[in-house]
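**Q** fold the following and give me the result.
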Amino acid sequence: MTELEKIAYAKSYIEKLANGINPLTNQAVPDDDLINNVRISRCLFYVSDILRRVVENEGISQPKIKPAKVPFQLDWEARGKFEYSEIPIPISEITRRINELIREENMKKLSYKHIADWLIQAGFLKLVTGDDGKTIRRPTDNGINIGISIEERESSKGPYMVVVYNQAAQEFILDNLDAVIAFIQK
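**A** Purely as a prediction, here's the structure:
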């Protein structure tokens, strides 16, 4: 029997005692028994809960506290490893490729929404209302000039329009990544 199995076994005994049950016979103990004292019972439930956490956390009573994530940052060397696509790709793919370049495990990832919001603020994308009443992003004239366009794609639900970024637009985003980061930190 492993140590964690022993702890789980002890926990079951303590839990039965806390509930006024003799763990050896599975019979209820008399009401006037010491084990049915409210303070004793609460103490046993408390110990049972600690043992439950120890078992759940594989032998540790308190879960490991994850350190706070550091803000997104990407040095120039890592940016130089970005894999540009000759075929226009959506912003989500650009973001995925950027996030693959993160070396530090404890760093926040970049969200495609951060880039899109920066592009809107900088005047390369705009928000418009679609035929279905939903707000969608579309390139402005400035956006079209840097290589942002719209493509029709197919899904199981039928055709849809997606904003895509050619290689020049991808380069523009990487060249302005510091502005995106500054925008995020505001």
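
**Q** from here on, just use CA atoms for contacts and neighbour counts.
**A** Will do.

**Q** in the protein, spot the helix with the most residues.
**A** Longest helix in the chain by number of residues (criterion: DSSP state H): helix 38-56.

**Q** give me the contact list for stretch 123-133.
**A** Residues from elsewhere that reach stretch 123-133, judged by CA atoms under 8 Å, 6 or more residues apart in numbering: 116, 119-120, 135-144.

**Q** can you put those residues in TSV and add distance to Val47?
**A** Converted to TSV, the contacts of stretch 123-133 look like this (distance: CA to CA, whole Å):
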residue	distance to Val47
Ala116	51
Leu119	55
Ile120	55
Thr135	53
Ile136	54
Arg137	55
Arg138	59
Pro139	61
Thr140	63
Asp141	66
Asn142	65
Gly143	62
Ile144	65
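
**Q** next, the second sequence, to be compared with the first:
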Amino acid sequence: MDYDKMCKVKEDVELLINNIDPKSKLIIYEDTILKSNYNKQLLKDIVALMDEFIFFNAETNNLNKRRKHGFYITAEKRKQISISQSPISISTFAYIINEFVDNEVMKKVKASEITAWLMEQGYLKEITHEDGKIFKVLTDKASDIGMLKENKTNSFGRNYDINLYSLKAQQFIIDNLDNICKNLKIN
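**A** Okay, here's the model as predicted:
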């Protein structure tokens, strides 16, 4: 099955999960088979398998077999990621996430890739300091997902802010790893 066909089948299965007829796009109100919790979970599992298959096979004909695949993490492994009770930096959290990927065949997710996605979503923005250094700072929207800033002073007496990710922010990132992965594949 070619890539486009696989993507179309996946979209159709997702419509079924949401009680929508893939052909007519009409809502299915009375189908008890689709409303069964077991069947809904079965369809969700099929979509997860298709996601993984599509991700790893999208461009295999053009890839050098020695190259690593881009970052991807299954829903099952996402559930295993330990969330810190205290706020942590994004680099620390990226390290925790990367403990759940097979780095022999897959690239690790970088903290900068996560923050780039957060910038696109409007949770972070860049500002340029007087000395020309660029910093990522929180927007007003960042507090909605539990991002925090902490003021520190370096050894030269300069004050600066660091962005920290609370339990809520870490969970937000885990919940959006699919979107972050899609963003990585596009870029």
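
**Q** report the TM-score for the pair.
**A** Scored against TM-score structural alignment, normalised by the length of structure 1, the superposed chains reach a TM-score of 0.60; 122 aligned residues with a CA RMSD of 1.9 Å.

**Q** picking up where we left off before, out of the contacts of stretch 123-133 of structure 1, which are buried?
**A** Neighbour-count burial (16 or more other CA atoms under 10 Å) applied to these gives 116, 119-120, 137-140, 143-144.

**Q** tell me what the helix or strand harbouring Ser149 of structure 1 is packed against?
**A** Secondary structure assignment for Ser149 of structure 1, by DSSP states H and E: strand 148-155. In terms of contacts (3 or more CA pairs under 8 Å, 6 or more residues apart in numbering; DSSP states H and E), strand 148-155 of structure 1 is packed against strand 135-139, strand 158-165.

**Q** what's the angle between it and strand 158-165?
**A** Angle of strand 148-155 of structure 1 versus strand 158-165, following axes from the mean of the first three to the mean of the last three CA atoms, to 10 degrees, is 150 degrees.

**Q** from the rest of the structure, what touches strand 148-155 of structure 1?
**A** If you take CA under 8 Å, 6+ apart as the criterion, strand 148-155 of structure 1 is touched by 138-139, 143, 159-166, 169.

**Q** again, 7 Å this time
**A** Residues outside strand 148-155 of structure 1 that contact it (CA atoms under 7 Å, 6 or more residues apart in numbering): 139, 159-166, 169.

**Q** how far does that strand sit from the chain's center?
**A** Mean-position distance between strand 148-155 of structure 1 and its chain equals 28 Å (CA atoms, centre = their mean, to the nearest Å).

**Q** average offset between it and structure 2?
**A** Comparison of strand 148-155 of structure 1 with structure 2 after fitting gives an average deviation of 2.4 Å (mean CA distance after the TM-score superposition for structure 1).

**Q** show me which residues of that strand are buried.
**A** 148-150.

**Q** still on that earlier bit, mind giving me the packing neighbours of the longest helix of structure 1?
**A** Here helix 38-56 of structure 1 is seen to pack against helix 3-18 when contacts are counted using 3 or more CA pairs under 7 Å, 6 or more residues apart in numbering; DSSP states H and E.

**Q** gap between the helix it packs on and the chain center?
**A** The answer for helix 3-18 of structure 1 is 34 Å, by CA atoms, centre = their mean.

**Q** counterpart of that helix in structure 2, which residues?
**A** The counterpart of helix 3-18 of structure 1 in structure 2, using TM-score structural alignment, is absent.
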